[in-house]
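1. using only what follows, build the 3D model:
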Amino acid sequence: MAGINEAEARTAFDRFDANGDGFITATEYKSAMAQLGDHFVTETMAQAIIDERDLDGDRLLSFEEFWTYLNR
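-> Now for the predicted structure:
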């Protein structure tokens, strides 16, 4: 994502991390996408998206993994 700085990325991440634990789950991802108007994202799809970006295999998305993905 060109032109996004770390503070903007943190704001976006925090919108998805509904419980504030520092990780985005498939449930949180699906919910955030629905709030943004995309009601077609299923939990299975959300988990697949997270798994694609998950570097440590815990099936969660940390801010570091999110930031790494944005800067690839």
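2. going forward, measure contacts and count neighbours with C-alpha atoms only.
-> Fine.
3. which residues touch the residue nearest the centre of the chain?
-> Geometric centre of the chain, nearest residue: residue 24, 5.3 Å, by Cα atoms, centre = their mean. If you count contacts by Cα atoms under 8 Å, 6 or more residues apart in numbering, residue 24 has them with 13, 16, 17, 18, 60, 61, 62.
4. another for comparison:
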Amino acid sequence: MADIEKAREQFARFDGDGDGLVTADEFKRAMAEMGDPFVTGPIAESVINSKDADGDGRMSFDEFWKTLQG
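-> You can find the predicted model right below:
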């Protein structure tokens, strides 16, 4: 089981505007800042969509946390 506080820190790295939701653009930017310039827009959208349980096009912390649980 993941540590929720560490997960919150990781999530915050992706949540560029601090609104509690990660968009594909925020994900792409964060990955580039962490040294992975190969995450393109379509790849970022695919990653976010794969974790987006409610279909709003963004990943919430709860959705992120669920992916870490299993």
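5. picking that back up, corresponding residue for the residue nearest to the centre of structure 1 in structure 2?
-> Using TM-score structural alignment, the equivalent of residue 24 of structure 1 in structure 2 is residue 22.
6. sorry, back to before: could I get the contacts of residue 24 of structure 1 as a markdown table with secondary structure and neighbour count?
-> Below are the contacts of residue 24 of structure 1 laid out as a markdown table (DSSP: H, G, I helix; E, B strand; the rest coil; neighbours: other Cα atoms under 10 Å):
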| residue | secondary structure | neighbour count |
| --- | --- | --- |
| 13 | helix | 21 |
| 16 | helix | 23 |
| 17 | coil | 21 |
| 18 | coil | 17 |
| 60 | coil | 19 |
| 61 | strand | 27 |
| 62 | strand | 22 |
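7. among these, which one sits closest to residue 32 of structure 1?
-> Nearest to residue 32 of structure 1 among the contacts of residue 24 of structure 1, counting by Cα to Cα, is residue 16 at 5.5 Å.
8. quick one, strands of structure 2?
-> Per DSSP state E, structure 2 carries strands over the ranges 21-22, 59-60.
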